[in-house]
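Asker: sequence and predicted structure are below.
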Amino acid sequence: MNQSARRIGRTLALVLPVVLVLSGTLAVTRVNWSGGSQSVLTASSEDVSTPAKTRAPQEALRDRLLLELQEKNPGVALTTLQQEVDARPSLAKHCAWIARALGRAAVRQYGPSRAQSYARPVCDTAFATGVAHSV
């Protein structure tokens, strides 16, 4: 009986500090230290089992071209779109969708008549369609 009591004591001596540290850490992360009444999200409350969403190549290209349209002009963005589709033929099925998005963005930034002046035969007439549908 003496050895079993000693074994239980050793187990508690090892486990108890770990339990206390973990419970104290969790308690500290749950405290709203800012003093406000809003809830605070903590790292321990995140769902880590959900995988990060990856963006499709066509969405990344569209976002990059929309930024290029804002920084430069729609003509440059359309040229880049044509080059990307030529380099990666798998993007061809998304070309019209991207060109229409560029057309809508061009109308927002430049107005309908100026946006239409940048129209090119990239992806058929999708850019012009995007401009026309935004008016």
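Answerer: That came through fine. Numbers count the residues shown, from 1 in each chain.
Asker: going forward, measure contacts between C-alpha atoms and count neighbours the same way
Answerer: Fine.
Asker: which helix or strand lies directly C-terminal to whichever strand or helix holds Arg10?
Answerer: Per DSSP states H and E: Arg10 is located in helix 2-30. Going down the chain from helix 2-30, the next helix or strand is helix 57-71, by DSSP H and E.
Asker: try this one next to it:
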Amino acid sequence: MTHTARRIGRSLALVLPVVLVLSGTLAVTMVPWADNSPSQVLTASAEDVSVPAKPRAAQDVLRDKLLSELQQGENPGVVLGHLQEQVNGRPSLAEHCMGIARALGRAAVEAYGPTKAQSYARPVCDTSYASGVASMG
């Protein structure tokens, strides 16, 4: 009798985990609230494709362009000159000039150190560049 019981126990030990895994998998895929239709899956993945990207504000584009020039080794005085030219050409940028100049001052300190960065100060956007240098120094 013990031999038969062992054989049944071994068979159950091998078969039972397989049965439990399969039945659990089937139970999860068959829940009534799951929508398994292919159109639902495609709709969910295609929803964001047709949404156009929001255009970036002119001041953000200009700031990133000038910071890039500075990071590529352009003289901070020259970059400040470019900022002044852009503000003169597009007066709508004037309200953002101080923030852009401060960002350039901070970036110049990171690139050149506070003393050398301060030597490039120009009277662009009041003293905002110098303020940016001072905030990092």
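Answerer: Arrived safely. If you're wondering where the values come from, they're calculated on a predicted model, not measured in any experiment.
Asker: the helix holding Arg10 of structure 1: which residues count as buried?
Answerer: Arg30 (16 or more other Cα atoms under 10 Å).
Asker: can you check stretch 99-116 of structure 1 too?
Answerer: Within stretch 99-116 of structure 1, the residues that count as buried by 16+ other Cα under 10 Å are Ala99, Arg100, Ala101, Leu102, Gly103, Arg104, Ala105, Ala106, Val107, Pro112, Ala115, Gln116.
Asker: ditto for stretch 80-93 of structure 2
Answerer: Neighbour-count burial for stretch 80-93 of structure 2 [16+ other Cα under 10 Å]: Leu80, Leu83, Gln84, Gln86, Val87, Leu93.
Asker: could you pull up the residues touching the first one?
Answerer: If you count contacts by Cα atoms under 8 Å, 6 or more residues apart in numbering, Leu80 of structure 2 has them with Ala101, Leu104, Arg122, Val124.
Asker: residue in structure 1 paired with it?
Answerer: Mapped onto structure 1 by TM-score structural alignment, Leu80 of structure 2 lines up with Leu78.
Asker: comparing the one helix or strand that match maps to with structure 2, how large is the average distance?
Answerer: Following DSSP H and E, one finds Leu78 of structure 1 within helix 74-87. Taken against structure 2, helix 74-87 of structure 1 registers an average deviation of 0.5 Å after superposition, with mean Cα distance after the TM-score superposition for structure 1.
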